[in-house]
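J.: could you work out the structure for the sequence below:
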Amino acid sequence: MAGHSKWKNIMHRKGRQDAIKAKIFTKISKEIFVAVRNGGPDPNVNFKLKLAIQKAKKNNMPSDNIERTIKKALGETDSNYEEITYEGYGPGGVAVMVQCLTDNRNRTAAEVRHAFNKNGGSLGETGSVTWMFERKGVLIIDKKKTDLDEDSIMMMALEAGAEDLKVEEDDYEIYTTPEQFENVKTSLEQQGLEFEEAEITMIPQNTIALTGENAKAMIKLIDALEDLDDVQSVQTNADIDDSEFEE
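T.: As a prediction, the model looks like this:
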């Protein structure tokens, strides 16, 4: 991709915010639930929970929903989710990684496989595309929401321990190692920076350009996967020009 934030903007470009709000809340609730189960209810000592709560607030999820999910995770419940990553190939042979949280592995596998098959892709074996990605921390700053220039943000990020800064049309993207992510994020927040996105995710080492029918089919595949309740995120090494999204 030309930038990590490109796929994040697909649904916004298509004006689907209202239609997917309920799905977003469901996905975030799962993240909160799993974070509490694994690390406890205090976001001050449970960084994954802190990130999930920040994501919930960024998406205008009501505080009552957040508290209800935390209480549910702390209570006696049969609900439990496991993290599963599916790997496969999209149109044009691009790599796709799909992160899921599910309480029914068979259902999720069938739904993910169907999305791939219906949209010109194919599900692969475990490890088939992982080697094409690197696990990185990503912090995204909206250019419209900061008065700082590229050089200032670069200096602040590097001094905080970040690895790199990429400048996109609308965003600054700060990259860290997974180990330094929490320290870099905290340091930059203390200096007044606010992030549109903050997560540890898989970043492609190289990209493959898609155009025409392959590009359109790939966008449909990503949409289909993102629409699945059990899918938390999708990463790909496809590079699609903005003009393809507009079409």
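J.: okay, CA-based contacts and neighbour counts for the rest of this
T.: Fine.
J.: which residues in this structure form strands?
T.: Ranges of strands in the chain, per DSSP state E, are 82-89, 95-102, 122-123, 133-142, 164-167, 171-176, 197-204, 208-210, 231-236, 238-240.
J.: can you redo those as JSON lines with distance to residue 58 and mean neighbour count?
T.: Shown next, in JSON lines, are the strands of the chain (distance: least, CA to CA, whole Å; neighbours: other CA atoms under 10 Å):
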{"stretch": "strand 82-89", "distance to residue 58": "23", "mean neighbour count": "18"}
{"stretch": "strand 95-102", "distance to residue 58": "21", "mean neighbour count": "23"}
{"stretch": "strand 122-123", "distance to residue 58": "32", "mean neighbour count": "20"}
{"stretch": "strand 133-142", "distance to residue 58": "13", "mean neighbour count": "21"}
{"stretch": "strand 164-167", "distance to residue 58": "22", "mean neighbour count": "16"}
{"stretch": "strand 171-176", "distance to residue 58": "17", "mean neighbour count": "23"}
{"stretch": "strand 197-204", "distance to residue 58": "9", "mean neighbour count": "20"}
{"stretch": "strand 208-210", "distance to residue 58": "31", "mean neighbour count": "17"}
{"stretch": "strand 231-236", "distance to residue 58": "16", "mean neighbour count": "22"}
{"stretch": "strand 238-240", "distance to residue 58": "27", "mean neighbour count": "23"}
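J.: please give the structure of this sequence too, so both can be compared:
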Amino acid sequence: MAGHNKWSKVKHIKAKEDAKKGKLFTKAVRDIMTAVRDGGPNPETNAALRLAIERAKAVSMPQDNIKRAIDKASGNLPGVKYEEITYEGYGPGGVAIMVECLTDNKNRTVAAVRHAFSKAGGSLGTSGSVAWMFDKKGVITVERGEKDDEVMESALESGASDILEFDEVLVIECEPSDFNELLKSVEETGVNILESSVGLVANNEMEVDDATAEKVERLIDVLEENDDVQNVYHNMK
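T.: Predicted coordinates for the structure are as follows:
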């Protein structure tokens, strides 16, 4: 029995590690695909894609997976046609949520997204119902340290529209058209870049209580588990 119990524990630990790796791979794939759609499939001219590929390799993602993600985002997979579509809705507490998808079956995707909202006590809205609460921006998150002044100076010279200072990170924002040039400039400082993408940023965040926040976070988790979902944005503070 002792041997059996030990093996059960090993299997449980392995399952948790596999799940963790799966989530890392899923995030890496989404980062790559978002970078391709925003800046093209060539990492030599697309700094965001180059960094996304580096991060994918850092979590040991196979090269075939990386290539497949690039091909899918650029529409190069034979026999499959993918469509970009964004769903808008309200989650628990009236939190505005935007769900960006890339799918080869719109009916399947909308059914899954609608079910997730409904189960969480939210609802899908019509096109434009919450989009006005978001602005499209380039966002670069870097680790704070001795290079803070250099990073901020370089960012401001290269088109940064705002720099938000937090305890552990700097969040640099810019117009989408300035993103690649800004990212190259920040990258050249040698700072550790944690996140970099062009995405939606809420222009007016709303505060919710802890119970509502947990419900919204569960909804986001469910949405992100869907392979068709690329990005989920919300205006919860």
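J.: just the TM-score for the two chains, thanks.
T.: Once superposed, the chains reach a TM-score of 0.80 (TM-score structural alignment, normalised by the length of the second structure), with 221 aligned residues with a CA RMSD of 3.0 Å.
J.: quick one on the thing from earlier: ok, which of the strands of the first structure comes nearest residue 19 of the first structure?
T.: strand 231-236 (16.5 Å; CA to CA).
J.: which elements pack onto the longest helix belonging to the second structure?
T.: Ranked by number of residues, the top helix in the second structure under DSSP state H is helix 2-39. Applying 3 or more CA pairs under 8 Å, 6 or more residues apart in numbering; DSSP states H and E, we find helix 2-39 of the second structure packed against helix 47-58, helix 63-74, strand 193-202, strand 229-234.
J.: mean per-residue distance, the shortest one versus the first structure.
T.: Between strand 229-234 of the second structure and the corresponding residues of the first structure, superposition yields a mean separation of 0.8 Å, by mean CA distance after the TM-score superposition for the first structure.
J.: quick check: angle from that strand to strand 134-143?
T.: 100 degrees (axes from the mean of the first three to the mean of the last three CA atoms, to 10 degrees).
J.: now swap in the first one and tell me
T.: For helix 47-58 of the second structure against strand 134-143, the angle between stretch directions is 50 degrees (the same axes, to 10 degrees).
J.: helix 47-58 of the second structure vs the first structure - mean distance after superposition?
T.: With mean CA distance after the TM-score superposition for the first structure, helix 47-58 of the second structure averages 4.1 Å from its match.
J.: which elements pack onto that helix?
T.: Counting by 3+ CA pairs under 8 Å, 6+ apart, helix 47-58 of the second structure packs on helix 2-39, helix 63-74, helix 179-188.
J.: follow-up on the earlier one: can you put the helices and strands packed on helix 2-39 of the second structure in JSON lines and add distance to residue 186 of the second structure?
T.: Converted to JSON lines, these look like this (distance: least, CA to CA, whole Å):
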{"stretch": "helix 47-58", "distance to residue 186 of the second structure": "11"}
{"stretch": "helix 63-74", "distance to residue 186 of the second structure": "24"}
{"stretch": "strand 193-202", "distance to residue 186 of the second structure": "8"}
{"stretch": "strand 229-234", "distance to residue 186 of the second structure": "24"}
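J.: nearest to residue 103 of the second structure, of the ones you listed?
T.: Of those, nearest to residue 103 of the second structure by CA to CA is strand 229-234, at 8.1 Å.
J.: tell me which of the strands of the first structure lies nearest to residue 52 of the first structure.
T.: Short answer: strand 197-204, nearest of those by CA to CA, at 9.3 Å.
J.: alignment lookup: residue 80 of the first structure to the second structure.
T.: Taking TM-score structural alignment, residue 80 of the first structure has residue 81 as its aligned residue in the second structure.
J.: contacting residues for that match?
T.: 75, 104 (CA atoms under 8 Å, 6 or more residues apart in numbering).
J.: distance to residue 149 of the first structure for the strands of the first structure - can I get that in a markdown table?
T.: Listed next are those as a markdown table, based on distance: least, CA to CA, whole Å:
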| stretch | distance to residue 149 of the first structure |
| --- | --- |
| strand 82-89 | 37 |
| strand 95-102 | 33 |
| strand 122-123 | 42 |
| strand 133-142 | 11 |
| strand 164-167 | 11 |
| strand 171-176 | 10 |
| strand 197-204 | 19 |
| strand 208-210 | 30 |
| strand 231-236 | 29 |
| strand 238-240 | 26 |
